[in-house]
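# build me a model:
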Amino acid sequence: MATWRDDIDALMFETDGQHGFCMVHRHAFRTLLRSLPAPNDCLAYFRTHEPAFQAAASAKISRKNLAEGVNFHLTSRDVARALKK
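I've put the predicted structure just below:
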């Protein structure tokens, strides 16, 4: 389940099996969608591509060796890599 956080202008979702939260800033969505999207546009894009967002989060957790429960951000590059797979 994803939610929008106005205070940081980002989408937030819980990662599979890691118990931390992942944030994706609206500017990352701007790169992915090629326009500055509204929060609802970001949520809709996430829902459509949730497996890629989860895969990007898992890859970043592994790559950075993040401890369980740590919160982190994904960039548009992180997501774009996962979308290509």
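# make it CA atoms for all contacts and neighbour counts henceforth
Will do.
# and S62, how many neighbours does it have?
Neighbours of S62 under the rule other CA atoms under 10 Å: 11.
# which helix or strand contains it?
In this assignment (DSSP states H and E), S62 forms part of helix 50-64.
# and the helix or strand just after that helix, what's buried?
Scanning forward in sequence from helix 50-64 by DSSP H and E, the next helix or strand is strand 72-74. For strand 72-74, a neighbour-count test (16 or more other CA atoms under 10 Å) marks 73-74 as buried.
# one more to line up against the first:
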Amino acid sequence: MKQFKIIGLIAILIAISWFTNPLKAQQMALTTKSLNLQEQSIITISALTATGDLNKLKTALNTGLENGLTVNEIKEVLVHTYAY
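The predicted structure is shown next:
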């Protein structure tokens, strides 16, 4: 009988601490973000590199440079997607 009281007391304490602990989940932002031109160019370059479409890739590389990507940034995109 005494064991049931102790188990019941422990269960109540666990339930209280479980439900009173505030959640610390990250809040989702309500604003919708869109990609800037540089990020869009990175996606295009990496996709065309992965598929191997060299004609469209040449155009995408020029567009990426026009959109503000540096040669080193484009090189990094190519290095990271070359294996795929």
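# how close are the two chains, by TM-score?
After superposition, the two chains reach a TM-score (TM-score structural alignment, normalised by the length of the second structure) of 0.26; 31 aligned residues with a CA RMSD of 3.0 Å.
# which elements pack onto the helix holding S62 of the first structure?
Applying 3 or more CA pairs under 8 Å, 6 or more residues apart in numbering; DSSP states H and E, we find helix 50-64 of the first structure packed against strand 72-74, helix 76-84.
# recalculate using a threshold of 7 Å.
Helices and strands touching helix 50-64 of the first structure, by 3 or more CA pairs under 7 Å, 6 or more residues apart in numbering; DSSP states H and E, are helix 76-84.
# what angle do the helix it packs on and helix 50-64 make?
120 degrees (axes from the mean of the first three to the mean of the last three CA atoms, to 10 degrees).
# who's in contact with helix 76-84 of the first structure?
With CA atoms under 7 Å, 6 or more residues apart in numbering as the test, helix 76-84 of the first structure has contacts from 28-29, 31-32, 52-53, 55-56.
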